[in-house]
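*Asks:* coordinates only, sequence not included:
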């Protein structure tokens, strides 16, 4: 995700186990912080593209990614709140 976000981006968040009757995985609540020049347009572009992006996570498959919010804290700082569901890839 940081490769897609580019320079000046950081990710913070919480992960908790998730399961259904047939699947086991993890639910990720993430905050993607983008700093630097053009932070707001970069955040807007990411918010539009992340739900359809492909991710390679060893042992897991990203099955859902939702952008919950995008907040611009000035011209050089934007925050995206993300919810990601991954399933174990057996």
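*Replies:* Arrived safely. Remember, it's a predicted structure, so these values are computed and weren't measured experimentally.
*Asks:* C-alpha from now on. contacts and neighbour counts both.
*Replies:* Noted.
*Asks:* ranges for the strands of this protein?
*Replies:* Listed in chain order, the strands of the chain (DSSP state E) span 9-19, 24-35, 60-72, 77-88.
*Asks:* Now render those as TSV, adding distance to residue 46 and mean neighbour count.
*Replies:* Shown next, in TSV, are the strands of the chain (distance: least, CA to CA, whole Å; neighbours: other CA atoms under 10 Å):
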stretch	distance to residue 46	mean neighbour count
strand 9-19	12	13
strand 24-35	10	20
strand 60-72	9	16
strand 77-88	9	20
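*Asks:* Residue 77: what's its closest spatial neighbour, skipping adjacent residues?
*Replies:* Take residue 77 and drop its neighbours on the chain: the residue closest to it by CA to CA, 6 or more residues apart in numbering is residue 35, 4.6 Å away.
*Asks:* Against that first model, consider the following:
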């Protein structure tokens, strides 16, 4: 299963208009923009996170990059993500890391990536 990028944009627009839940859409928008149209969102999962002094949420996103052009964009995405400066209203990105990378050649070239983003409330 995969998410069509055009449908993903429609989903994002709809959720923004209805107030969507939490900051994950802003994170998703930046991750997709960083992929320059090469990524397909497979799934997103969100968990609350807190320490003695901070609270926020941990997000895990799974993407796939299918085809040679998309894989090249995915390789650039892998390099750029850890240093990317996110702009998420009311949130600070404490950590953005690659959790898993898989390359496959059948039925065609494919790069599957899982990324984790830790958001802290910026009060």
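*Replies:* It's in. The shown structure was predicted, so the numbers you read here are calculated from the model rather than taken from an experiment.
*Asks:* List the TM-score for the superposed pair.
*Replies:* Put the two chains on top of each other and the TM-score (TM-score structural alignment, normalised by the length of the first structure) is 0.85; 90 aligned residues with a CA RMSD of 1.7 Å.
*Asks:* Could you dump the strands of the first structure into a markdown table and include distance to residue 49 of the first structure?
*Replies:* Conversion of the strands of the first structure to a markdown table gives the following (distance: least, CA to CA, whole Å):
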| stretch | distance to residue 49 of the first structure |
| --- | --- |
| strand 9-19 | 16 |
| strand 24-35 | 14 |
| strand 60-72 | 10 |
| strand 77-88 | 12 |
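*Asks:* between these, which one is nearest to residue 54 of the first structure?
*Replies:* For the strands of the first structure, distance to residue 54 of the first structure was read as CA to CA. The smallest value, 7.9 Å, belongs to strand 60-72.
*Asks:* corresponding residues in the second structure for that closest one?
*Replies:* Mapped onto the second structure using TM-score structural alignment, strand 60-72 of the first structure spans residues 91-103.
*Asks:* Now the matching stretch on the first structure. Mean distance?
*Replies:* Compared with the first structure after fitting, stretch 91-103 of the second structure deviates on average by 1.2 Å (mean CA distance after the TM-score superposition for the first structure).
*Asks:* For that stretch, give me every contacting residue.
*Replies:* 23, 78, 81-82, 86, 109-122 (CA atoms under 8 Å, 6 or more residues apart in numbering).
*Asks:* switch to 6 Å and redo it
*Replies:* In this structure, residues lying in contact with stretch 91-103 of the second structure by CA atoms under 6 Å, 6 or more residues apart in numbering are 82, 110-122.
*Asks:* Tell me the residues of the first structure aligned with the helix or strand harbouring residue 13 of the second structure.
*Replies:* Element membership of residue 13 of the second structure [criterion: DSSP states H and E] is helix 5-17. Under TM-score structural alignment, helix 5-17 of the second structure has no counterpart anywhere in the first structure.
*Asks:* Same question for that helix: list its buried residues.
*Replies:* 8, 12 (16 or more other CA atoms under 10 Å).
*Asks:* what number of residues lie near the closest residue to residue 69 of the second structure other than its chain neighbours?
*Replies:* Nearest residue to residue 69 of the second structure, sequence neighbours excluded (CA to CA, 6+ apart): residue 38, at 7.6 Å. Residue 38 of the second structure has 22 neighbours, counted by other CA atoms under 10 Å.
*Asks:* No further queries at this time; thank you.
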